[in-house]
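Peer 1: Show me how the following folds:
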Amino acid sequence: MTLTGDLLIGATFVPATAGTMKALNPATGELIGPEFAFGGAAEVDRAVRLADEAFDSYSHTRPAERAAFLELIADRLEAVKGELAERASLETGLPVAQLEGETFRAAAQFRKFAIVVRQGRFLQATIDPAQPDRQPTPRMDHRMQKVALGPVVIFGASNFPISYSVAGGDTASALAAGCPVVLKAHNAHPGTSELMGRVIQQAVTDAGLHEGVFSLVRGAGNEIGEALVDHPLARAVTFTGSEGGGMALYRRAQQRPDPIPVFAEMTSVNPTFVLPAALAARGSEIGAGFGRLALYMVGQMCLKPAILLAVEGPGFDDLRDAVMAEVRKVAARTMLTPGIHDSYLRNVRRMEDSGATRISTGPDPIREWDGQSLAYEVIGEQVLAEPALREEVFGPSILLVRLTDLEQLFQVARAFRGQLSATMHIEEPDHADAAQLLPILERRTGRIVVNAFSIPQEVSYATIHGGPFPATSDSRFTSVGMSAIERFLRPVTYQEFPDGLLPESLREANPWGLWRLVDGELARD
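Peer 2: Sure, this is the predicted structure:
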């Protein structure tokens, strides 16, 4: 597939109207062609208006038709996995094999959402039949289903350039819900974004759908993002990135004449608590596993286990030594962008200024934007006194917290803000203490892990990738997993409708064969 650098607005390739850029290879510092087009407010308006034109027809596609479209995207992604991974590696410094794995994960998400669409449970079809003879007053017929919100604006993420970018879970879940997508490509991987965008664009054409179902735009600075959030036809926004970026979009969306939801995934340190019996039994094993996963992908993951907490006692020195050993052996590697690298250095200095003591250092960087593996240690009193020590450091650093007793562990746990995940390592003698810690964690995260780590995360029906602020802007929803579709739906009740005017999901004959809640009971007939 030959890259053109154009914007993809509906079925049209649109050249630059507001300048161009080239991709950067962060491993070499070289710029990579072609010239990638920037657009502005006019291109945003065209893309969102096309999406709005597509909405009525696309949101009313039958489950089988929409599911087939999602599966077509999955097939096309896998067909270009080699080319996609090669280009993504040039633009990110990540290994080709890892990026091919991302392509398979991206395709798997589309296929799983196709299953969700075919099952139709996301519609939550509910029927309360008329009861004309009910006393003292008759009951009229009420039928409810979920409907799509409308055009969705998606900001592509930087850290997973395939599985959480153009062809990521936000796009898959929005399309599954019946929402056309206008995607702002991340400028860190423009060629990768174009390849994925063209896969989806061609799938729209081949499925016979309205061209406005998908568009890809790109721009410099904040102007294009602001135009997307401000557009009066946009109905929702998704974002993955920093707390500052996510909250800027959130506040802007709330200041519109008609505020719209912003589903922002922002910041998390994913604390890992090691309780005393587990520490004594498996301190070295836990420390090594934590260190290995904290430094994976140069620590550039929203689910990176960043802070390790344990009460000083039997096994603590083994835990500490294992973490230090992992750090010493993990070579510095290129970070995704110069900006991410510079932010990493600033945040490391912030930790040091807040009193963290460096206890282990990895091999020296070789290239300009290499991230060096580092481990720091603090005591519980420092974490309680310095909020900066509880903030995310996006990159290959670890913070070990030495606690005096379990009461301090509970106190520190209460000091954390919202998280995407939290982990407990426990043995049977720890169960009573874990039961005390559990409600503290439930109030602060959407996912609690026992005797494993915050990564890897399965993309499944039970997956929750969300949590209270500042992990996300709305803790009621997830951005990963099959229930991510819920972000883009709203309920509508149809009262006293003739059967022929009802949506097919609510008609008496149940033509789609859905499981429905009929008068409070699940039924399929």
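
Peer 1: make it CA atoms for all contacts and neighbour counts henceforth
Peer 2: OK.

Peer 1: The residue lying closest to Ser479 once chain neighbours are set aside in helix, strand or coil?
Peer 2: Closest residue in space to Ser479, ignoring its immediate chain neighbours: His465 at 5.7 Å, by Cα to Cα, 6 or more residues apart in numbering. Put simply, His465 is coil when judged by DSSP: H, G, I helix; E, B strand; the rest coil.

Peer 1: and for comparison, fold this next one:
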Amino acid sequence: VFAEMSSINPVIVLPQALQTRADTIARDLVASVVQGCGQFCTNPGLVIGIASPAFTGFTQQVAQLIGGQPAQTMLNAGTLNSYGKGLHTLLAHPRIEHLAGQTQTGNQAQPQLFKADASLLINGDEVLQEEVFGPTTVFVEVADQAQLAAALHGLHGQLTATIIGEPADFTQFGELTPLLEQKVGRILLNGYPTGVEVCDAMVHGGPYPATSDARGTSVGTLAIERFLRPVCFQNYPDSLLPDALKNANPLRIQRLVDGQPSRDAL
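Peer 2: Now for the predicted structure:
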């Protein structure tokens, strides 16, 4: 059975991108975090960058933007209650720092920003594996390229991962794509995962625990496989076959005939 479960959808911000367009990245990232009150299953809940003055400045930019975001209404009281519990877990952790956001009170969700020690991710601590469903994200600052890879190895399965970079970044950090292929169902370059197109190429699934079965997707044409069970009709006369299988192809659908796609009658 295919079911979506939990995903924190990491965003990796690479050095040359920060040098080139930190302001734009900060604005676009915050817009993705708070979109729909953070209630997208592809909401970016984790942001990873390499320690540098540029990443420190970027963190401050995002904190300022998050601090200025208005509270929003969530789907229902239960969702808001779960959001509050998730925030409490982050606030109570000794190696997680609260960077921005109003105190969570009342009937609306307050956007929040946290920063966690990289060791929590590298060691697979559950506090950074559990999605906080709402307008919140957690920054993780790693020491260098090797620690970035170690941090990504520490991730459980995810629906998405995003790489924000320039061409020079993609050359320098070429190991990220093959690493993330093992961790996620959709890898984005210079985009944000809250946009999900319904198309043949879309994969909205991922390794456990993002979904219960990494072979499926819940968005796109392949999602139909969640609801189908194959049946073989052997030695059936044409008259007894379903219309989709009749030689004349009365439905005019595309079928595989000896491995080749065709709409023709047989």
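
Peer 1: Look up how far Met247 of the first structure lies from the residue nearest to Ser479 of the first structure.
Peer 2: 18 Å (Cα to Cα, to the nearest Å).

Peer 1: Quick one: map Phe40 of the second structure onto the first structure.
Peer 2: Counting by TM-score structural alignment, Phe40 of the second structure corresponds to Met301 in the first structure.

Peer 1: Would you agree that match is in contact with Val393?
Peer 2: No: Met301 of the first structure is beyond contact range of Val393, at 10.4 Å (criterion: Cα atoms under 8 Å).

Peer 1: Who has more neighbours out of these two?
Peer 2: For Met301 of the first structure and Val393, the more surrounded residue by other Cα atoms under 10 Å is Val393, and the numbers stand at 27 against 18.

Peer 1: Leaving out the residues flanking it, which one is nearest to the alignment partner in the second structure of that one?
Peer 2: Aligned counterpart of Val393 of the first structure in the second structure: Val132 (TM-score structural alignment). With Cα to Cα, 6+ apart as the criterion, Val132 of the second structure has its nearest non-adjacent residue at 5.3 Å, and that residue is Gly86.

Peer 1: Show me what that neighbour lines up with in the first structure.
Peer 2: The equivalent of Gly86 of the second structure in the first structure is Asn347 (alignment by TM-score structural alignment).

Peer 1: And for that match, the neighbour number?
Peer 2: Close neighbours of Asn347 of the first structure, defined as other Cα under 10 Å, add up to 20.

Peer 1: can I assume it is in contact with Val393?
Peer 2: Yes: using Cα under 8 Å, Asn347 of the first structure makes contact with Val393 at a distance of 5.7 Å.

Peer 1: returning to that earlier point: alignment lookup: the residue nearest to Ser479 of the first structure to the second structure.
Peer 2: In the second structure, the residue equivalent to His465 of the first structure is His204, according to TM-score structural alignment.

Peer 1: Going by contacts, tell me the helices and strands next to the top helix by length along the second structure.
Peer 2: Counting by DSSP state H, the longest helix found in the second structure is helix 15-34. The helices and strands touching helix 15-34 of the second structure, judged by 3 or more Cα pairs under 8 Å, 6 or more residues apart in numbering; DSSP states H and E, are helix 53-67, strand 136-142, helix 167-172.

Peer 1: compared with the first structure, how much does the first one deviate?
Peer 2: Once superposed with the first structure, the aligned residues differ from helix 53-67 of the second structure by a mean of 1.8 Å; criterion: mean Cα distance after the TM-score superposition for the first structure.

Peer 1: So which residues make contact with that helix?
Peer 2: Helix 53-67 of the second structure is contacted by residues 15, 18-19, 22-23, 26-27, 30, 49, 99-102, 111-113, 139 when judged by Cα atoms under 8 Å, 6 or more residues apart in numbering.

Peer 1: try the last one
Peer 2: Outside helix 167-172 of the second structure, the residues that touch it by Cα under 8 Å, 6+ apart are 14-17.

Peer 1: I'd like those as JSON lines, with neighbour count appended.
Peer 2: Formatted as JSON lines, the contacts of helix 167-172 of the second structure follow (neighbours: other Cα atoms under 10 Å):
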{"residue": "Leu14", "neighbour count": "22"}
{"residue": "Pro15", "neighbour count": "20"}
{"residue": "Gln16", "neighbour count": "17"}
{"residue": "Ala17", "neighbour count": "20"}
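
Peer 1: Adding distance to Gln60 of the second structure, write the residues you listed out as a markdown table.
Peer 2: Formatted as a markdown table, the contacts of helix 167-172 of the second structure follow (distance: Cα to Cα, whole Å):
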| residue | distance to Gln60 of the second structure |
| --- | --- |
| Leu14 | 16 |
| Pro15 | 16 |
| Gln16 | 18 |
| Ala17 | 16 |
